[in-house]
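Engineer: model the structure of this input:
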Amino acid sequence: MCGALEGIRVLDLSRVLAGPYCTMILGDLGAEVIKVEGPGGSDDTRNWGPPYTGGESAYYLCANRNKRAITLNLKTDEGKEVLKKLIAKSDVVLENFKNGTMNKWGLDYEELKKINPQIVHCSITGFGRNGPYNGFPGYDFIIQAMSGLMSITGSEESGPTKVGVAISDIFTGLYSAIGIQAALLERNRSGLGQSIDISLLDSQISALANVASNYLVSGNVPERLGNEHPNIVPYQPFPTEDGQMAVAVGNDRQFGKFMEVLGLQEYAQEERFATNPQRLKNREELIQLITEQMKTKTSREWLESLQKQGIPAGPINTVKEMFEDPQVIARELVKEVAHPTAGKVKLVGSPLNLSRTPTEVTRHPPLAGEHTNEVLAEIGYTESQIEEMKIQRVI
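Structural biologist: Below is the predicted model of the structure:
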């Protein structure tokens, strides 16, 4: 079955998470992705473990399925020539080198479009191509700190806290995939490629969404609220008789039903709680009322009652519990793929569900350089030329 991006070839010169995550999405959608690393493998995440399976780290496995892999020394003239031949036959080049690296190698966008005027070039950096920080390296943790995200995450007791996953990298990978697909669509009209400048800082600031907007509108600096919501009450975890659960009451109608389920319906129409703005003003009093009542039943009992009334609520799962959830199982979010050194490997599947061109896991996360011979043969290199390049450490 053909994927939505069937016929698109992507050269992935990136490593770690944001770039590989982007190209994995494109690969899931049917693009042919060729992962390019230095000889021996230069993606740092190959060594970010334990855990490992079959010599590959779990971190590397999470972002590199549906790709072929070659090794290429771009510091050599021969390596650059191989890359240029690949560029001539590709649609997209994605890289996340420090600013100036591609220029130093004579492979900046101006040179790329001389080789292939239709090429879409995507550059991922920490801070973008301009501005006083453009030469600084950017890791997810630093971006979470600088973007303001950590200032609103955690509680007053915990202090600034990062999100438990490299969320700035993930947002950047998603924005990159969107930008690349938009540029490919525009190319259908103009016949020309273009260069895309994506930064982790820009992406994370964009993803602050309502929190950033709250500040721009009010001038009030957002504070850490722990698990509470800055604009909606009640919208947080509550203790129950046997643990905790999450409740998200999004409007006044839901609030009325929620209070009815709790047996506190007399408070639903009180002026201090009747509307969301009033609930925000009287947050502390309301949360105390709800908390005391929630402690009287188990999480399961409350969940059953709340879900019957259409009130958003859910358990606070561990990762193990999440993967055992019947909804997650029904959505087939775990995919199993054969791997040459690790046997069967389980991966998190794509959340993209297209009716005619569904995503598929057709390739395992590749070993370093696993497809070098195969790819080079496709662009015209003979066996003897490939062997000579191995001897010269070009590949």
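
Engineer: contacts and neighbour counts: CA atoms only from here.
Structural biologist: OK.

Engineer: which SSE is the residue nearest to the spatial centre of the chain in?
Structural biologist: With distances taken as C-alpha atoms, centre = their mean, the residue of the chain nearest its centroid is residue 170 (2.3 Å). Element membership for residue 170 (DSSP states H and E) is helix 167-190.

Engineer: what is the subsequent helix or strand relative to that helix?
Structural biologist: Following helix 167-190 toward the C-terminus (DSSP H and E): strand 195-199.

Engineer: show me what that following strand is packed against.
Structural biologist: strand 120-125, helix 167-190 (3 or more C-alpha pairs under 8 Å, 6 or more residues apart in numbering; DSSP states H and E).

Engineer: who are the packing partners of the longest one?
Structural biologist: The one in question is helix 167-190. helix 18-28, strand 120-125, helix 140-146, strand 195-199, helix 200-206.

Engineer: wait, which of these is closest to residue 72?
Structural biologist: Closest approach to residue 72 among those is made by helix 18-28 (17.0 Å; C-alpha to C-alpha).

Engineer: now the other sequence, so there's something to compare against:
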Amino acid sequence: MIDEDLRARLADLGGHDAAQGSLAGVVVVDVTRVVAGPYCSMVLADLGATVIKVEHPDDPDYTRTFPPMMSGDDGAEMSGFFAQFNRNKLGVTLNLRHAEGAATLERLVAQADVVVENFRPGTMDRLGIGYERLRQINPRLVYAALSGYGQHGPYSARPAYDNSAQATGGLWSMNGAPDGPPIRVGTIIGDLSASLYGVIGVLAALRHAERTGEGQLVDISQQDSVLTLTENAVVSYTVEGKVARPLGNQHPFVRPYEAFACKDGFVFFGGYTDKFWKISCELFGEPGEFERDPGLHMMAARFDEDVYRERVRPIVERWFRDRTKDELERLAGDLVPLSAVKDIGEVVEDPHIAARDMIVDTEYDGFGTLRAFGSPVKLDVTPPRTRGAAPAMGQHTARVLQDLAGMEPDEIERLRRSGTIAWAG
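Structural biologist: As a prediction, the model looks like this:
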């Protein structure tokens, strides 16, 4: 870890309180783009790490052009997408294809604790700054490599996107309506899950490095990450030979446990246990309805596919069809698992989301306020910092190279003239 004085200077440079955060003092060099990687390093930044985002001066992270775009006072535009996944970072530019750019990265890595990269395996090695080279410079370095298929295996060299992971990790084949074509999960779950597993791997490796002084490679595959999100599909296949198929909103065997139509939309209802089924019958049914059908008292009976389709589901549909989402939540939400299916506008304005500080406001000079998601990690002593801004391209290049890499101003200027570095303005 860096010393207290340097930590304070870097924290001040990023507009943060140097004393905040469980990972205060941890330096992360972030050589990533898009989401699988930037989100990983952003979570580390939220937890207090000093994260230095490295971008090519002529080919920056192309999510800087992704919508939605915020318009600035001077006519400039800023991507809300980029800002959401890169808050709390220091922005540095380096052309890693230049020998001096690679050498400069090595000087940063010598002072760092973690490197995060998400190139296709072999790319960093071809630049001369792969794991084996960087561990020689810094033996305690934690090197997190996020990729589509991991650092080894027959697919490792293949290009990949989130959809590649959903396709090859099994999730795509399971999603969609019964008897319909498979449908991708409606978010970049491969990117996001790989990023979160990357955080877990980094934290575990940091713990080991602190104890022993020994760094290690953290190898995260999007395909691997997606596979672990398939719930019971793997063991259903290995134990019973069953191949998971699209089920729409239903669970493979738990019933009732799906979305049901109501007067103004849909609600999720999960009253499948004996306790919740009895409560639901008393709340929604006619007097004596629970006693009139003892054949549905046992959970195993309600799980039977035919019984559920012919007897249970029609009952639940009758309960909900003439009530609104709000009426149903107010009547039963505190007693049984029943939740309105909310669109993102309703979620952003949800009072519980507000109480949990899950929508945060960040001010950007000249652009106004960006509202983005906060952190689901709640720590009562070292809470995550979630209102920091994302950096302009190369915004902190000169100061980071001076303070962390120990470069003199004339050396920094020479790198700028050669095109190895650049910065906004």
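
Engineer: any idea what the TM-score is?
Structural biologist: TM-score for the superposed chains, counting by TM-score structural alignment, normalised by the length of the first structure: 0.95, backed by 394 aligned residues with a C-alpha RMSD of 1.8 Å.

Engineer: before we move on, back to that, most tightly packed of the helices and strands packed on helix 167-190 of the first structure?
Structural biologist: The highest average neighbour count among those, using mean count of other C-alpha atoms under 10 Å, belongs to helix 18-28 at a mean of 27.

Engineer: count the neighbours of residue 282 of the second structure for me.
Structural biologist: 15 (other C-alpha atoms under 10 Å).

Engineer: residue in the first structure paired with it?
Structural biologist: Structural alignment (TM-score structural alignment) places residue 282 of the second structure against residue 260 in the first structure.

Engineer: so its match, which of the three states?
Structural biologist: helix (DSSP: H, G, I helix; E, B strand; the rest coil).

Engineer: okay, and residue 250 of the second structure sits in which element?
Structural biologist: Using DSSP H and E, no helix or strand contains residue 250 of the second structure.

Engineer: spatially nearest residue to it, not counting backbone neighbours?
Structural biologist: Closest residue in space to residue 250 of the second structure, ignoring its immediate chain neighbours: residue 258 at 5.0 Å, by C-alpha to C-alpha, 6 or more residues apart in numbering.

Engineer: the one you found and residue 272 touch, don't they?
Structural biologist: No - checked against C-alpha atoms under 8 Å, the pair residue 258 of the second structure and residue 272 is beyond contact range at 10.1 Å.

Engineer: okay, those two: which has more neighbours?
Structural biologist: Ranked by neighbour count (other C-alpha under 10 Å), residue 258 of the second structure and residue 272 place residue 272 first, with 21 against 17.

Engineer: residues in contact with that one?
Structural biologist: Residues counted as contacts of residue 272 of the second structure (C-alpha atoms under 8 Å, 6 or more residues apart in numbering) are 254-257, 299, 302.

Engineer: farthest pair within those residues?
Structural biologist: 257 and 299 (12.1 Å).

Engineer: now the helices and strands packed on strand 195-199 of the first structure in a markdown table, with distance to residue 209 of the first structure?
Structural biologist: Below are those laid out as a markdown table (distance: least, C-alpha to C-alpha, whole Å):
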| stretch | distance to residue 209 of the first structure |
| --- | --- |
| strand 120-125 | 21 |
| helix 167-190 | 12 |
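
Engineer: winner for burial among the ones you listed?
Structural biologist: Of these, the one with the most neighbours on average (mean count of other C-alpha under 10 Å) is strand 120-125, at a mean of 25.
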